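Student: Quick one, fold the following:
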Amino acid sequence: MLDYRITIEKLSENNTNEMGFPLDDWQTYYTCWSDFKAVSGKEYISAKTVSSENIVTFTIRYSKKVKLIIEDIESIKIYRIRYRNKIYDIIYISDFENKHRFVDFKCKLIS
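Tutor: Prediction:
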């Protein structure tokens, strides 16, 4: 059941500041309905600090825009997902059995 609205954002390639350094300017690339599953939530202790890592899966319908992301898998770092005002980095993309019907985005919560 695809009943969660998500936005896939893409990092703008052409925006620079007055000194020529790239800006982190994220723009809406694609908005769609998805399924949402919490895959894992783990806490770990490192250097006397407690950290947590939340991994989730968004399942969306295959489309032309999603196909472009899959084909350019090397540039996966320029995409992220916004869901309920939280940002998720994309870790892995899977086109289930290459049937081009549904695609899973495994993501990590960053903020």
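Student: from here on, contacts and neighbour counts on C-alpha atoms
Tutor: OK.
Student: Select the longest strand from the chain.
Tutor: strand 26-46 (DSSP state E).
Student: looking just at contacts, which helices and strands does that strand meet?
Tutor: strand 4-11, strand 49-61 (3 or more CA pairs under 8 Å, 6 or more residues apart in numbering; DSSP states H and E).
Student: Tell me which of those strands is the most buried.
Tutor: Comparing these by mean neighbour count (mean count of other CA atoms under 10 Å), strand 4-11 comes out on top with a mean of 18.
Student: Contacts made by it with the rest, please.
Tutor: For strand 4-11, the external contacting residues (CA atoms under 8 Å, 6 or more residues apart in numbering) are 24-36, 78-84.
Student: One more sequence to fold, the one below, so I can look at both together:
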Amino acid sequence: MVIGDLRHRITLQKFITEVNENGFETEVWQDYKTVWASVSHLSGKEYYQAAAVQAEKTIRFLVRYAGDIDTSMRILFRNTQYSITSADNIKYENRFIEIKAVEVEKSG
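Tutor: Purely as a prediction, here's the structure:
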């Protein structure tokens, strides 16, 4: 991995419950962390495996290690939302995390 490949800014978000001004609980996506990432589409075998589960718009993000990234989060990248399907600490070296995420379809 060449550090220069981490040239895209992505924002990780967490789904939280908060109390609004009327005292009601609402669930919202809250920005958690903005990081530099390498971004690429899946290709070859990975693409066909993802397509087998209808994940046609799957993207691979590579970020510096942050042990708290998990599948309950989502990513914002270029005004598009991506639901995290996996987060892999590559070779358990605590250097980089490979995140696979599928584009969230926009409603109405």
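Student: Drop the TM-score for these two in here.
Tutor: Taking TM-score structural alignment, normalised by the length of the second structure as the basis, the two superposed chains have a TM-score of 0.73; 95 aligned residues with a CA RMSD of 2.7 Å.
Student: Would you mind listing the residues in contact with the alignment partner in the second structure of Asn14 of the first structure?
Tutor: In the second structure, the residue paired with Asn14 of the first structure is Glu18, using TM-score structural alignment. If you count contacts by CA under 8 Å, 6+ apart, Glu18 of the second structure has them with 25-28.
Student: how do those residues look in the first structure, which are kept?
Tutor: Shared with the first structure under both residues aligned by TM-score structural alignment, their matches' CA atoms under 8 Å, the contacts from the contacts of Glu18 of the second structure are Glu25.
Student: Now restrict the contacts of Glu18 of the second structure to buried residues only.
Tutor: For the contacts of Glu18 of the second structure, a burial check counting by 16 or more other CA atoms under 10 Å picks out nothing.
Student: what residue of the second structure is the furthest out?
Tutor: Asn22 (32.0 Å; CA atoms, centre = their mean).
Student: Just say helix, strand or coil for it.
Tutor: coil (DSSP: H, G, I helix; E, B strand; the rest coil).
Student: host element of the residue most central in space within the second structure?
Tutor: The centroid of the second structure falls nearest to Ile75 when counting by CA atoms, centre = their mean (3.9 Å). Counting by DSSP states H and E, the element that carries Ile75 of the second structure is strand 74-77.
Student: mind listing what's buried in the following helix or strand past that strand?
Tutor: Once strand 74-77 of the second structure ends, the next helix or strand along the chain (criterion: DSSP H and E) is strand 80-89. Residues of strand 80-89 of the second structure classed as buried by neighbour count (16+ other CA under 10 Å): 81-89.
Student: Save those residues as CSV, and put in distance to Lys14 of the second structure too.
Tutor: Formatted as CSV, the buried residues of strand 80-89 of the second structure follow (distance: CA to CA, whole Å):
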residue, distance to Lys14 of the second structure
Gln81, 12
Tyr82, 12
Ser83, 11
Ile84, 11
Thr85, 14
Ser86, 15
Ala87, 15
Asp88, 18
Asn89, 19
